[in-house]
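**Student:** have a look at this prediction, sequence included:
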Amino acid sequence: MSVPDKLISRIPKIGEQRDRGEVVAVLKLNGVITPHPSPLARGAINLSALESALTRAFEHDKLRAVALQVNSPGGAPTQSGLVAERIRQLAEKKNVPVLAFAEDVAASGGYWLACAADEIYAHRTSLVGSIGVVSGGFGFPGLLERFGIERRLHTAGENKARLDPFSPERDEDLEWLHKLQTQLHEQFVDWVRQRRGDRLSAAEDLFTGDVWLGSKAAELGLVDEVGNLREVLARRYPDAAIVVAEPKKPLLARLGLGAPAAGLVDAVEHRLLWSRFGV
């Protein structure tokens, strides 16, 4: 048989379908949750970056389950909610269970993502929780005064320049920020209660922003069991093939190109988020 004939023989005939067997899709959720990833970013989570991977994870004909491999210190609350809601939409459409596996960190927005799953597993050393809201910055009004720099800020609307870092803090701005954080915190708590239900322990206040190791998180009901992805999937779905879906790397990252300074600010910000959890 000639080479062209061999190639043609490998093309499925019309109507022919190859049986790939049952599948468990693993979706990697690794990095800081941010709406504005750098073109060079290799570890950023947002709905735009994840949409194609989400679609691939849920599109298999013989899908048994989807596993979320979560390793995130959190980040933007809106993107956390958007990604989690999209996971639920696809899971309900396909009527398949979703299992989340916390790795080093599933904290803050990372835990929000994990709660999109029907079951959550963590390694005994994983950091889990941080159900709270934080914002931070710097203030420089004294620095300007020291160097004789005049700050010129012009707005239409008395609250347009709230929390400007070069202006003294105002009590009314801090009160506004506290109300905003409280509202976000309440939404986070409602989501956790909705997803975890009566599995949550009533023994401790779970919503103070604290984090726990995976073994303690299991006692508190924040996760269902201590375990890792490989052993749990092998036990639950021994005959299923494991396929991985993850966001495509940006073009410059795939080519290994780009100046290091291009993503310096993002890199520092991301490093600070990870360092809050000692990783």
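**Tutor:** Okay, I see it. Numbering: from 1, shown residues only.

**Student:** C-alpha only now, for contacts and for neighbours.
**Tutor:** Fine.

**Student:** elements contacting the strand or helix carrying Ile120?
**Tutor:** Secondary structure assignment for Ile120, by DSSP states H and E: strand 119-122. Judged by 3 or more Cα pairs under 8 Å, 6 or more residues apart in numbering; DSSP states H and E, the packing partners of strand 119-122 are strand 98-107, strand 225-226.

**Student:** please identify the most buried of those strands.
**Tutor:** Per-stretch averages of neighbours, counted by mean count of other Cα atoms under 10 Å, single out strand 98-107 among the helices and strands packed on strand 119-122, with a mean of 27.

**Student:** show me what the helix or strand following that strand is packed against.
**Tutor:** As assigned by DSSP H and E, the chain's next helix or strand after strand 98-107 is helix 109-114. Contact here means 3+ Cα pairs under 8 Å, 6+ apart; on that basis helix 109-114 packs against strand 63-72, helix 77-94, strand 98-107, helix 171-196.

**Student:** contacts for helix 109-114 next, please.
**Tutor:** Applying Cα atoms under 8 Å, 6 or more residues apart in numbering, the external contacts of helix 109-114 come out as 33, 68, 70-77, 80-81, 83-84, 100-102, 106, 120, 128-131, 188, 191-192.

**Student:** which residue would you name as the spatial centre of the protein?
**Tutor:** Closest residue to the average C-alpha location of the chain: Gly110 at 4.5 Å, with Cα atoms, centre = their mean.

**Student:** just put the helices and strands packed on helix 109-114 in TSV and tack on distance to Leu220.
**Tutor:** Formatted as TSV, these follow (distance: least, Cα to Cα, whole Å):
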stretch	distance to Leu220
strand 63-72	19
helix 77-94	22
strand 98-107	15
helix 171-196	11
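
**Student:** deepest in the core, which of these is it.
**Tutor:** strand 98-107 (a mean of 27).

**Student:** what's the angle between that strand and strand 63-72?
**Tutor:** 0 degrees (axes from the mean of the first three to the mean of the last three Cα atoms, to 10 degrees).

**Student:** structure two is appended below for comparative analysis:
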Amino acid sequence: MDRYKLLSWLPLKRFREPPPVVSVLRLDGGIGPGGTLRRGLNLKSLAGPIERAFQPKRLAAVALVINSPGGSAAQSALIAKRIRQWADEKQVPVIAFVEDAAASGGYWLACAADEIYADEASIVGSIGVIFAGFGFVGLIDKLGVERRVHTAGTRKAILDPFRPENPADVETLKTLQAEIHEGFKAYVRERRGPRLKGGDELFTGEFWTGRRAFELGLVDGLGDIRSQLRARFGEKVQLRAAIRERRGLSRLLRPGLDTSELASDLLAVGEERLLWSRFGL
């Protein structure tokens, strides 16, 4: 049979171009060290998934699904930087989709994307730096407990919760917070540029709904991942998850579990719960 007749006889679908691929990377939870009871978003746990997200053939984009109340500023910056490094190397666009929240460090992560979309009811913003703690001076006095601290270095024990607050310690903390805040603001301005429709009020730590964030230029539109990607890349677009390591009950029951690690994890879970509660979530 003539080869041209053969080609015309074969089903055309065999020669159709395969659909584009979009890698989906979930950034879910507080940002910081992980543990037995929570994974935590940090560069150590995300370096592998981020790299895998940029490896598929026919890759049209990488989608970040963000649901985070924030956390560590350093880890936020490191994760965002790693995403941008791969995006620039592979020349692949990154699109972020906000679920419940992209607040504080969560918004820092969203700004690693070229475009950001949110739901109308998403919480977006909180571009600021916070430190929260407790003072137990009156409590240990009532209990008759004597606090003993010995340091080499006069500022080594600043902000000790069992000692009266020292104005000099507070000033040091505020200086650190101001430096981190300036870095956060600079990154948002660099990534969002002229799309921002506000001034200094965007950087007070206030947060908004997705709809208001769209009006302020903090996000590029309202929508969900499936609708947006199908509209952009076609109904046949393939969404592939860049899976992170699972932490199940087996880790909790493993032999030799360090109870001090478990106690630390319980505190971390409580701190993350407080982060979420700030946004009514």
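**Tutor:** Alright, I've got the coordinates. Just so it is clear, the structure is predicted and the values come from calculations on it, not from any experiment.

**Student:** circling back: which SSE is immediately downstream of the strand holding Ile120 of structure 1?
**Tutor:** strand 127-129.

**Student:** after superposition, how close is that following strand to structure 2?
**Tutor:** Compared with structure 2 after the fit, strand 127-129 of structure 1 shows a mean deviation of 0.1 Å (mean Cα distance after the TM-score superposition for structure 1).

**Student:** A helix includes Lys6 of structure 1, no?
**Tutor:** Yes. Under DSSP: H, G, I helix; E, B strand; the rest coil, Lys6 of structure 1 sits within a helix.

**Student:** distance of it relative to Asp19 of structure 1?
**Tutor:** 21 Å (Cα to Cα, to the nearest Å).

**Student:** if you skip the residues just before and after it, what's nearest to Leu216 of structure 2?
**Tutor:** Lys197 (4.8 Å; Cα to Cα, 6 or more residues apart in numbering).

**Student:** which one in structure 1 is aligned with the one you found?
**Tutor:** Aligning on TM-score structural alignment places Lys197 of structure 2 opposite Ser201 in structure 1.

**Student:** before we move on, what about Leu159 of structure 2?
**Tutor:** Aligned partner of Leu159 of structure 2 by TM-score structural alignment: Leu163.

**Student:** neighbours of the counterpart of Gly214 of structure 1 in structure 2, how many?
**Tutor:** Superposed on structure 2 with TM-score structural alignment, Gly214 of structure 1 falls opposite Gly210. Here the number of neighbours of Gly210 of structure 2 (other Cα atoms under 10 Å) works out to 29.

**Student:** quick one: contacts for Gly210 of structure 2?
**Tutor:** Ala118, Asp119, Glu120, Ala121, Ser122, Ile123, Val124, Val219, Leu222.

**Student:** quick check: the third one touching Gly221?
**Tutor:** No. Shown here, Glu120 of structure 2 and Gly221 do not form a contact pair, counting by Cα atoms under 8 Å, at 9.4 Å.

**Student:** give me every residue that touches Asn166 of structure 2.
**Tutor:** Here Asn166 of structure 2 is in contact with Ile158, Leu159 (Cα under 8 Å, 6+ apart).

**Student:** how close does Asp119 of structure 2 sit to Ala47 of structure 2?
**Tutor:** 27 Å.

**Student:** the two: who's more crowded?
**Tutor:** Set Asp119 of structure 2 next to Ala47 and count neighbours by other Cα under 10 Å: Asp119 wins out with 21 against 15.

**Student:** quick one: the residue mapped onto that one from structure 1 and Leu82 of structure 1, what's the gap?
**Tutor:** Correspondence of Asp119 of structure 2 to structure 1, assessed by TM-score structural alignment: His123. Distance of His123 of structure 1 to Leu82 of structure 1, given as Cα to Cα: 26 Å.

**Student:** show me what contacts the closest residue to Leu43 of structure 2 other than its chain neighbours?
**Tutor:** Distances taken as Cα to Cα, 6+ apart put Ile79 closest to Leu43 of structure 2, at 5.4 Å, once the chain neighbours are dropped. Ile79 of structure 2 makes contact with Asn42, Leu43, Leu46, Ala47, Leu109 under the criterion Cα under 8 Å, 6+ apart.

**Student:** any idea how far the corresponding residue of structure 1 for the second one lies from Gln69 of structure 1?
**Tutor:** Taking TM-score structural alignment, Leu43 of structure 2 has Leu47 as its aligned residue in structure 1. Here the distance between Leu47 of structure 1 and Gln69 of structure 1 works out to 16 Å (Cα to Cα).

**Student:** same question, Val223 of structure 1
**Tutor:** Taking Cα to Cα, one finds Val223 of structure 1 at 14 Å from Gln69 of structure 1.

**Student:** what do you get for Ala234 of structure 1?
**Tutor:** Distance from Ala234 of structure 1 to Gln69 of structure 1, by Cα to Cα: 15 Å.

**Student:** ok, Gln183 of structure 1 next?
**Tutor:** When Gln183 of structure 1 is compared with Gln69 of structure 1 (using Cα to Cα), they lie 29 Å apart.

**Student:** and for Val268 of structure 1?
**Tutor:** 24 Å.

**Student:** also Glu145 of structure 1?
**Tutor:** 49 Å.

**Student:** and Leu113 of structure 1, by the same measure?
**Tutor:** In terms of Cα to Cα, Leu113 of structure 1 sits 10 Å off from Gln69 of structure 1.
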